[in-house]
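K.L.:
One predicted model, sequence on top.
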Amino acid sequence: MFDFLDQYPYLLPVIIFFGRIIDVTLGTLRIIFVSKGEKYKAPIIGFFEVFIWIVIISQIFSRANDLLAYISYAAGYATGNYVGIIIESRIAFGVLVCRIYTNKEPSSLVRMIKNRGYGVTVMEGMGSIMKAWVVEAVVERKALKEIDQYITNFDKNTFYTAEDVRIRQKGIFPEPTSFFNRWRPGK
């Protein structure tokens, strides 16, 4: 499969490096999909992850006999972790529960979040010092930056947390858009 490496041995560290980047990136994404309960995506990604790993490790065992190959293996691993995290943050896969704690009456914030298409629950209570409100909304992870902007516009001193949600059922969420409907004329 890699017979050309006998003629061009200097390419082996390059192939190892980039193979490990792909392998570890897929591994990072697989772990994320497993943690989100994606039982169909995780095994497919895992298949390609292990296939690439076997190909790379077989080349290391059969040809690699220098420190540069070993360093490229380790560097590919480290870079793959970094790339996997960047890709995961770009796709922003998943759902979060956003809990907002404020001392300011939250009706304008609630209106902003509702206008975005999400359901909102408001609870009134007593904080450490004074009256407080807790505003909760289950939102797509992709929308967190927008929700953060709403919170900042509402009151820059407001405290909030966001936690992963593994499963959601029912509730009020924006109408999902199909990948293909985004570019359809008239929509």
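P.N.:
On my side now, so go ahead. As the structure is a prediction and not an experimental result, all values here were calculated from the model.
K.L.:
For the rest of this, base every contact and every neighbour count on C-alpha atoms.
P.N.:
Fine.
K.L.:
Which residues does the host helix or strand of Ser58 contact?
P.N.:
Assigned by DSSP states H and E, Ser58 falls within helix 41-63. Around helix 41-63, the neighbours that count as contacts under Cα atoms under 8 Å, 6 or more residues apart in numbering are 15-16, 19-20, 22-24, 26-27, 29-31, 33-34, 69.
K.L.:
Helix or strand: which one has Tyr101?
P.N.:
Counting by DSSP H and E, Tyr101 is found in strand 95-102.
K.L.:
What helices and strands are in contact with the next helix or strand after that strand?
P.N.:
Using DSSP H and E, the next helix or strand after strand 95-102 towards the C-terminus is helix 107-115. Under the contact definition 3 or more Cα pairs under 8 Å, 6 or more residues apart in numbering; DSSP states H and E, helix 107-115 sits against helix 144-154.
K.L.:
before we go on, here's another structure to hold up against the first:
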Amino acid sequence: MTSIILIFVLQLIYVPILTLRTIFLVKNMSVAASSFGVLEALVYVFGLSLVFSGHQTIAGMIVYAVGFGVGLYIGSRIENKLAIGFVSLAVNLLDLNEELIVVLRNKGFGVTVFEGKGRDSKRYQLEILTKRNRENEVMSIIEEYEPKAFIISYEPRKFKGGYLVKSMKKYFRRQNEGHQSN
């Protein structure tokens, strides 16, 4: 019974590590991905050695599989809380909402406005790039000011220049100056 509980606990540790390693790898964060890879391999080998120790039972194998599934759920929840990376939102509006644009900009979001021609009339699109951990905040603001907006959210892989990059550089410059004066 102890080995079955240990197998389950190991899966609850292993799979979130696997999930985070994969995410860090996809986001090109090689050092973090490598570190999680080492931990993943250690837990994996130890867990498999318990399952295939010669005393394998159907219950042990089922617990291994269930632990894997629960671990995936936990890993995805952890990743959602960390919200690593950036998100780009394309917000399509029927009318130009200057108040929404001002509110978004005052909250620190870079907003680019495009005007286009739809089937029946002019349309407007706001393009917003922000950190993933602020995506729900942006969505709430848009919902409050434009409940009928059509929004597409996606994760950009690479970007260069622009408002967000400039503001990040200023932030890191201020952080470094603060650490040097201490």
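P.N.:
Cool, the structure landed. The structure presented is a predicted model; accordingly, all values stated were derived computationally and were not measured.
K.L.:
quick one on the thing from earlier: in structure 2, what range does the strand holding Tyr101 of structure 1 match?
P.N.:
Residues 86-93 of structure 2 are where strand 95-102 of structure 1 lands when matched by TM-score structural alignment.
K.L.:
now swap in stretch 38-47 of structure 1 and tell me
P.N.:
With TM-score structural alignment as the criterion, stretch 38-47 of structure 1 aligns to 29-38.
K.L.:
Please compute how far the matching stretch lies from its chain's middle.
P.N.:
Offset of stretch 29-38 of structure 2 from its chain centre (Cα atoms, centre = their mean, to the nearest Å): 17 Å.
K.L.:
go on, stretch 118-133 of structure 2?
P.N.:
21 Å.
K.L.:
which bit of structure 1 covers that stretch?
P.N.:
The aligned range for stretch 118-133 of structure 2 is 127-142, by TM-score structural alignment.
K.L.:
Which residue, other than its chain neighbours, is closest to the alignment partner in structure 1 of Val70 of structure 2?
P.N.:
In structure 1, the residue paired with Val70 of structure 2 is Thr79, using TM-score structural alignment. Leaving out its chain neighbours, the residue that sits closest to Thr79 of structure 1 by Cα to Cα, 6 or more residues apart in numbering is Ile21, at 5.9 Å.
K.L.:
okay, which residue is most central for structure 1?
P.N.:
Glu88 (3.3 Å; Cα atoms, centre = their mean).
K.L.:
could you say which helix or strand contains it?
P.N.:
Using DSSP H and E, Glu88 of structure 1 falls in helix 67-91.
K.L.:
Next, the angle from that helix to helix 41-63.
P.N.:
Helix 67-91 of structure 1 and helix 41-63 are oriented at 170 degrees to each other (axes from the mean of the first three to the mean of the last three Cα atoms, to 10 degrees).
K.L.:
Give me the contact list for helix 67-91 of structure 1.
P.N.:
For helix 67-91 of structure 1, the external contacting residues (Cα under 8 Å, 6+ apart) are 12-14, 16-29, 60, 64, 142.
K.L.:
try stretch 120-136 of structure 2
P.N.:
Applying Cα under 8 Å, 6+ apart, the contact partners of stretch 120-136 of structure 2 are 81-96, 109-117, 164.
K.L.:
That'll do, ta.
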